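Trainee: no sequence for this one, just the structure:
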């Protein structure tokens, strides 16, 4: 990152200077008559703004220990009503936004104890102030500007100096980007009137932000999962795009390695069903939604695939204001062919294998390695998810209630690991004597290979199961001409232990003789077959839990249990659409994981 000694030297005169300049807005208005997708996006934004005209003005209401829902609603209304005002010039949108801005500026504080609340509110108020600046009288400007400084920037600077809630500037997860990003946007909004506090804020935030941005290295993955990738990247782009429009430069932040490839992560982590690879504290059956940040990333790094993918979402669903802000110069950009398989490194490593792109019925399997201590992490090293026939068959249940006692006690022995959805047993991972993985363990992808008719990955899970095991490894392969998935686990056990293979599913399960089972969901059928040990059998277990945990209604576990095993042990299960299983099974011959073809590490 380049120096920031005189960070405001190139500050753009006047307003608006954040994200969408008047010049860029005028250009979009000239194009809209000849661009049906752009016209559709504008219509979606204005329709949402019309709905917001009738919503009650925001009030200070905590949900649990958070004001975050109010802050996020202010951000949402700011972008919608603000863009509707700037596009149409109709005073009703401006006036309703001003009412909301003045309401939150009158709050006693923006709840700095949970600083995400403050940062998001500062961001939303700052964008509203900037976009409406020329339509506000000076007393209104002063009121809003004072709140940005008093509730946002000064509180943020206190956080940098060491208040109990100011830890976020030392971490490398989403809190860093959201808190620093919100403060950067706020500082740029008021910089000409409050240069001292703006300079101080920018200096501290710009020094802290790279701690998180480096986590995108080496190739764009995000340790907290695809859901939090969206949140972290959204605020990364708010910060970088605002620096770009306000200062004419992002000060080299966008050159940090990994950011240029970050857009690949949500694309590969989305299965054919539209659901994400749902590891970490992700939402229930978390589906890929709009990610307008991909438009900015696509422009900045010349990645037309990011743009093409996101424009498809904007065309098919209700578009968001940021689709308009970062609408591309070339809306006819086409996605380039991508490899079927992908490996991502970093704090959490994942491998994703698929039979085809653009086919809702394609096979897709994802497996993870990494660090159980990652923020929002679960005890899920080696966990896999599986799509086939348009159905998510093996799934991660996602997060539980963030307000449950001890939910954030994530070190060894923490109460977080007493909750079912955090524990290993809820995930599709190996189990030894029913014990959880070591919360402090790490795992690495030790092999990855992609060929025309097959892809596979191998994970070394040994550290997660010590001292019960001298070695644990899991291989996941898409094979038999990419018509079936093999999950193969290998153990070296110094003492007798029960070995369990399990898969968490919403499907109805019919256990059959001969180590077979058929899963049925949404009228589709998936077959499961135990390849090794030959005499093993499937069983079905419930995932149901008692409140206040999520109860997991209708969720089951397809399980193989092998009691009293010692020495070398192998458990291998083949999964395929029911009508493809016989042919796939006939072609599969087990090979030790050490001998799976392809490069090893």
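Mentor: Happy to help now that I have it. Computed from a prediction, not measured in an experiment: that's the story for all the values here. Numbering: from 1, shown residues only.
Trainee: hey, let's count contacts and neighbours off CA atoms from now on
Mentor: Noted.
Trainee: the helices in the stretch 101-250 of the chain, which residues?
Mentor: Assigned by DSSP state H, counting those that start in this stretch, the stretch 101-250 of the chain shows helices spanning 115-132, 138-147, 154-161, 174-189, 195-213, 226-247.
Trainee: which stretches of the stretch 251-400 of the chain form strands?
Mentor: 342-344, 350-354, 364-368, 370-371, 384-388, 391-394 (DSSP state E, counting those that start in this stretch).
Trainee: dropping in the other structure now:
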């Protein structure tokens, strides 16, 4: 059966028998069949010689490869919670193998190939590839697949057999026989990462076992629609910008692997949200080179991102590269360590001479709606707003519906603490993947309502199934932001609740909370985490100070209302809670009367 469009794929039922003939495997390319085509290495060499930005990035890959020549082999090591080998084994291994393979192809020096084979044989002697945590297995598969494919003619027959046998013994056979959990129906980035590793392995090792590899590749044409759906309809990503990089880069690496091996990605790049998602990622970079972080994403993920180079080729809008060129010029690295080679490779297919400036506002619905306003693209002094809706019952979510971050004059005045390291909370008995209403995940300070920039009601958790969507978007130069309806996650306390946040006149932030209270009085706290310090003023406002910079946080009520302004510690009380001493909580405490209708207007005015 030939696949003519994406509708053919998504129409398939769960009976994989119906898709076993979807791919014409007689068309599979010879080795190297992953990513590299004739002339690509020559083009990279030429670009490195003419473009200092790419030359600097190329040097990072070569430095990793050169260091590996004299380094000890990477050992099998579990993390502190005993859950995964991703941090200490799988990721470093994949990074080393792909770097050595790149160095070999670039220079032709056999020493790099010999060292890569030694590293692969060492990994073949591991006790297993840790299929109990499939991200580990998939990451090793990605590194092995690229290295094996690129070094194919340089690997001796005996060593090649050892590598091939181990890939099937430690991974593909186990997955094929259903001896491990099924990645293909997972609703998180796991699907993308596992699909990538298994898919690339099935391409690279296809000729070793055509039955198993053919099965996996045909299955991917069916199941990859699940993670493609994460981005619908506008490109937002429910797990946050950090996990966007992790999941999306693996997703696109697989699509590019299919394209290079078969001459087509089988229309798997045609999903609307997937085509648009570069805009979401672009806007999550802030003027201070932090990220709009929420959930388990950290704010420190500004990087040279292979996925954005892919989208620069796929789309006519060159603004996708506006910040990437700056990051390259400033010597930034990538957080996708085993996809580094894609930067010089993709850069050979791009023209940087006509990169346009992005617009000022991005908004997107979907499972985690966001509104992001950035009032300039060339200065760290520019105003920046990130504002989110969604719901808490999602992978990597926090109790943060309605939260926001805000920057101006080079300072992040409203911040998010990011995630608690999983090994910390897991050692404390926390189930980080349980997002239900009474999960112990919400006891973790950084996951809880306590540090988030939301209206907190009776200190109670939000309703995890309550979904908040965008009501209105403002894209004016004097009013940039929008409105999100927060009624559903607060429905146990309020009859109605919308929050509108805008950058006003390019000079300050305004937050308007419009509320109708339920049938009982509510003890409320307007809460915000901030860097630096705060001092309560005589008029009830709070002066925020960060270095030599200050801002005034002030609030007012449409109804006469007594309130107390506070500056509080942002420290958790659990033994596993990380320190947050670089931040404070600034709050306004007050009572909402039953059945009351009220508008609360709060401003942050940098001085």
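Mentor: The structure has been received and is ready for your questions. In this text the structure is predicted, and so the values were computed from the model without any measurement.
Trainee: Superposed, how do the two chains score by TM?
Mentor: Comparison of the two superposed chains (TM-score structural alignment, normalised by the length of the first structure) gives a TM-score of 0.91, and 572 aligned residues with a CA RMSD of 1.8 Å.
Trainee: rewinding a little: can you lay out the helices of the stretch 101-250 of the first structure as CSV showing mean neighbour count and distance to residue 407 of the first structure?
Mentor: Formatted as CSV, the helices of the stretch 101-250 of the first structure follow (neighbours: other CA atoms under 10 Å; distance: least, CA to CA, whole Å):
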stretch, mean neighbour count, distance to residue 407 of the first structure
helix 115-132, 28, 18
helix 138-147, 17, 33
helix 154-161, 19, 24
helix 174-189, 29, 17
helix 195-213, 19, 23
helix 226-247, 22, 17
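Trainee: now the strands for the stretch 451-600 of the first structure?
Mentor: Going by DSSP E, counting those that start in this stretch, the stretch 451-600 of the first structure shows strands at 454-460, 471-479, 484-505, 508-512, 516-521, 524-532, 538-542, 556-577.
Trainee: now these as TSV including mean neighbour count and distance to residue 41 of the first structure?
Mentor: TSV is the format used below for the strands of the stretch 451-600 of the first structure (neighbours: other CA under 10 Å; distance: least, CA to CA, whole Å):
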stretch	mean neighbour count	distance to residue 41 of the first structure
strand 454-460	26	39
strand 471-479	24	39
strand 484-505	22	37
strand 508-512	17	41
strand 516-521	19	35
strand 524-532	21	36
strand 538-542	17	45
strand 556-577	19	39
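Trainee: Contact partners for the equivalent of residue 218 of the second structure over in the first structure?
Mentor: Counting by TM-score structural alignment, residue 218 of the second structure lines up with residue 203 in the first structure. Shown in contact with residue 203 of the first structure (CA atoms under 8 Å, 6 or more residues apart in numbering): 4, 7.
Trainee: can you put the strands of the stretch 451-600 of the first structure in JSON lines and add distance to residue 211 of the first structure?
Mentor: As requested, the strands of the stretch 451-600 of the first structure are exported to JSON lines (distance: least, CA to CA, whole Å):
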{"stretch": "strand 454-460", "distance to residue 211 of the first structure": "27"}
{"stretch": "strand 471-479", "distance to residue 211 of the first structure": "32"}
{"stretch": "strand 484-505", "distance to residue 211 of the first structure": "35"}
{"stretch": "strand 508-512", "distance to residue 211 of the first structure": "45"}
{"stretch": "strand 516-521", "distance to residue 211 of the first structure": "43"}
{"stretch": "strand 524-532", "distance to residue 211 of the first structure": "44"}
{"stretch": "strand 538-542", "distance to residue 211 of the first structure": "42"}
{"stretch": "strand 556-577", "distance to residue 211 of the first structure": "39"}
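Trainee: nearest to residue 354 of the first structure, of those strands?
Mentor: Closest of the strands of the stretch 451-600 of the first structure to residue 354 of the first structure is strand 471-479, at 7.4 Å (criterion: CA to CA).
Trainee: Which neighbouring elements make contact with the closest one?
Mentor: Applying 3 or more CA pairs under 8 Å, 6 or more residues apart in numbering; DSSP states H and E, one finds that strand 471-479 of the first structure contacts strand 350-354, strand 454-460, helix 462-465, strand 484-505.
Trainee: residues in the first structure matched by stretch 286-294 of the second structure, start to end?
Mentor: Using TM-score structural alignment, stretch 286-294 of the second structure pairs with 271-279 in the first structure.
Trainee: For residue 68 of the first structure, find the nearest of the strands of the stretch 451-600 of the first structure.
Mentor: strand 484-505 (31.9 Å).
Trainee: what do we get in the first structure for residue 480 of the second structure?
Mentor: With TM-score structural alignment as the criterion, residue 480 of the second structure matches residue 455.
Trainee: Alignment lookup: residue 269 of the second structure to the first structure.
Mentor: Aligned by TM-score structural alignment, residue 269 of the second structure pairs with residue 254 of the first structure.
Trainee: Let me see the contact set for the spatially closest residue to that match that is not a sequence neighbour.
Mentor: Leaving aside its sequence neighbours, residue 254 of the first structure sits nearest to residue 240 (CA to CA, 6 or more residues apart in numbering; 7.2 Å). Residues in contact with residue 240 of the first structure (CA under 8 Å, 6+ apart) are 250, 253, 254.
Trainee: Report the distance from stretch 286-303 of the second structure to the chain centre.
Mentor: For stretch 286-303 of the second structure, the separation from the chain centroid amounts to 10 Å (computed by CA atoms, centre = their mean, to the nearest Å).
Trainee: can you check stretch 538-547 of the first structure too?
Mentor: 27 Å.
Trainee: ditto for stretch 145-163 of the first structure
Mentor: Relative to the chain's own centre, stretch 145-163 of the first structure is displaced by 28 Å; criterion: CA atoms, centre = their mean.
Trainee: What of stretch 351-364 of the second structure?
Mentor: Distance of stretch 351-364 of the second structure from the chain centroid (CA atoms, centre = their mean) equals 20 Å.
Trainee: Also stretch 196-208 of the first structure?
Mentor: Stretch 196-208 of the first structure has its C-alpha centroid displaced from the chain centroid by 27 Å (CA atoms, centre = their mean).
Trainee: Specify which member of the contacts of residue 240 of the first structure is nearest to residue 341 of the first structure.
Mentor: Distances from residue 341 of the first structure to those, taken by CA to CA, are shortest for residue 254, at 26.5 Å.
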